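Participant: Predicted model follows, preceded by the sequence.
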Amino acid sequence: MPTSYYGQISTILDIALSQNPKSILDVGIGFGKYGVLLREILDISNERYSKDKWEVIIDGIEGYKDYKNPIYEYVYNKVYFGFVQEVIKSLKYSYDLILMIDVLEHFNKNEGEEIIESLLQICKNLLVCTPAIPSKQTYLDNNLEEHKSLWKISDFKKYKVKKVEILPMTAFNSSIILLLEGRLNNDRL
């Protein structure tokens, strides 16, 4: 769905803020909630209220064009529309932080691992959040919303995991949140 469980917001923002990113890529923008919240805590709270004063680059990728709304133009520096696997190949930038919030479960395991590998090549840190038990879902006839895989913490053992959080979402499910170390140690290209 173009939204995600509200109970994980503070944990995701705390982790993001701890990385002090100057550039962010939000994979699977959806409604744009994390773009807005990150813009607020990284620019607005630092007395850079007007858009011309913003210093943090926040780009995004969205696979479903019908989710586009006025948030995209206002909050994000650049939005790429298309399948993440294709967009990644065309990116000319690296990022301090890439967010993949409630996106990974929409790919089968092989696709998901390929996407993770591609994203790790262009970032310092990758923040992944996925439900412990993906449920069946549909939204606005968007076939990209189908859940295709179940991810466990052990699925990430081949990556350098910097942080793991498990947050209860409901009585029957939880969010798995991981911060993975990317393969870049340089600034934005």
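Facilitator: Everything's here; your move. Numbering: from 1, shown residues only.

Participant: make it CA atoms for all contacts and neighbour counts henceforth
Facilitator: Will do.

Participant: is it true that I176 touches F156?
Facilitator: No: if you go by Cα atoms under 8 Å, I176 and F156 don't touch, sitting 11.1 Å apart.

Participant: Those two - which one has more neighbours?
Facilitator: Just comparing I176 and F156: by other Cα atoms under 10 Å the higher neighbour count belongs to I176, 22 against 14.

Participant: how far away is that one from P131?
Facilitator: When Cα to Cα, to the nearest Å is applied, the distance between I176 and P131 equals 6 Å.

Participant: host element of Y34?
Facilitator: Remark: Y34 resides in helix 33-42, with elements defined by DSSP states H and E.

Participant: Please point out which parts of that helix sit buried.
Facilitator: Residues of helix 33-42 classed as buried by neighbour count (16 or more other Cα atoms under 10 Å): 33-40, 42.

Participant: got the residue ranges for the strands in this protein?
Facilitator: Counting by DSSP state E, residue ranges of the strands within the chain are 23-27, 57-62, 78-81, 95-101, 123-131, 161-170, 173-181.

Participant: Generate a markdown table for these, with distance to P70 as supplementary columns.
Facilitator: Written out in a markdown table, the entries for the strands of the chain read as follows (distance: least, Cα to Cα, whole Å):
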| stretch | distance to P70 |
| --- | --- |
| strand 23-27 | 16 |
| strand 57-62 | 14 |
| strand 78-81 | 12 |
| strand 95-101 | 20 |
| strand 123-131 | 25 |
| strand 161-170 | 29 |
| strand 173-181 | 28 |
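
Participant: next, the one to line up against it:
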Amino acid sequence: MDLIMALKPKSVLDIGAGYGKYGVLCREYLELWDGRQNYYERLRRIDGVEVFENYITPLHKYVYDHIYIGDIIKLVSQIDFKYDLVLLIDVLEHFSKLEGESLMTKLLEKNIGILISTPRKPTVQKEAFGNVYESHRSRWRKQELARFGNSYFINDPVSFIGYISQKEHIQKLKSELILMKIKKSSEVSSLISSWKYYTNKYIKQKVPDSLIKWNERAD
């Protein structure tokens, strides 16, 4: 979620919404953690796409502003809205290479950027939950994904996770991630300093060496 929070999108299209996990997370992190402290006012547009209608529950209808039901391969040309961020989380491997390449190209033409996650080594998976679209049909390499445009990938042992967009948006993302890291380091440093003070004054306990070393690295 750090990538999504750093991007600060005003509109999100969650393709392959499934259980609604990322719709919920986006709604929480983007709406409730933005400093407004307004539980009910929604300022972001978060839409979902789901090919298997049986997955849709009242949760989806509460979280998403709109849910497109159908195959995104067919819907992509019909959706008349430019999203700040498109989520393709564990989705691309469910398409053939040709379908995936076509989808990526069309999405990038119509929207600002795509956050993608696809397994490095997809398992053999066929129909599941009565849904034929759950089958895995392709395996992607990082180099293939990077060919779609300017990209920024984070290290992950299980999946290729990256953001693809125009150069200016990639640079903005990197800057925001650095600021977030600095803020987190400052918060931890402040916490350790407070811990040192109170333990020395009242408890006389030693701060764990592991935390001290972490703080020194952060400094």
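Facilitator: Structure's in. What do you need? None of the values given here were measured: they were computed from a predicted structure.

Participant: what's the closest of the buried residues of helix 33-42 of structure 1 to S90 of structure 1?
Facilitator: The shortest gap between S90 of structure 1 and any of the buried residues of helix 33-42 of structure 1 belongs to G35, at 21.3 Å (Cα to Cα).

Participant: hang on, that closest one packs against K78?
Facilitator: No: in this structure, G35 of structure 1 sits apart from K78 without contact. The criterion is Cα under 8 Å, and the distance is 11.3 Å.

Participant: After alignment, which residue of structure 2 pairs with L120 of structure 1?
Facilitator: Across the two structures, L120 of structure 1 finds its equivalent in L108 of structure 2, going by TM-score structural alignment.

Participant: how much space between its match and S77 of structure 2?
Facilitator: When Cα to Cα is applied, the distance between L108 of structure 2 and S77 of structure 2 equals 12 Å.

Participant: do S135 of structure 2 as well
Facilitator: From S135 of structure 2 over to S77 of structure 2 (counting by Cα to Cα), the distance is 24 Å.

Participant: Which of the two has more residues huddled nearby?
Facilitator: When neighbours are counted by other Cα under 10 Å, S135 comes out ahead of the other of S135 of structure 2 and S77, with 16 against 12.

Participant: mind listing what the equivalent of the more buried one over in structure 1 touches?
Facilitator: Correspondence of S135 of structure 2 to structure 1, assessed by TM-score structural alignment: E146. With contact set as Cα atoms under 8 Å, 6 or more residues apart in numbering, E146 of structure 1 has these partners: 106, 136-138.

Participant: Please repeat the previous calculation with a cut-off of 10 Å.
Facilitator: Shown here is E146 of structure 1, whose contacts under the criterion Cα atoms under 10 Å, 6 or more residues apart in numbering are 1, 105-107, 134-139.

Participant: for L178 of structure 1, same thing?
Facilitator: Contacts for L178 of structure 1 (Cα under 10 Å, 6+ apart) come out as 12, 15, 100, 126-130, 153, 156, 161-166.

Participant: State the distance from the counterpart of it in structure 2 to S135 of structure 2.
Facilitator: Under the alignment defined by TM-score structural alignment, L178 of structure 1 is paired with G162 of structure 2. Taking Cα to Cα as the criterion, G162 of structure 2 is separated from S135 of structure 2 by 23 Å.

Participant: now do M104 of structure 2
Facilitator: 19 Å.
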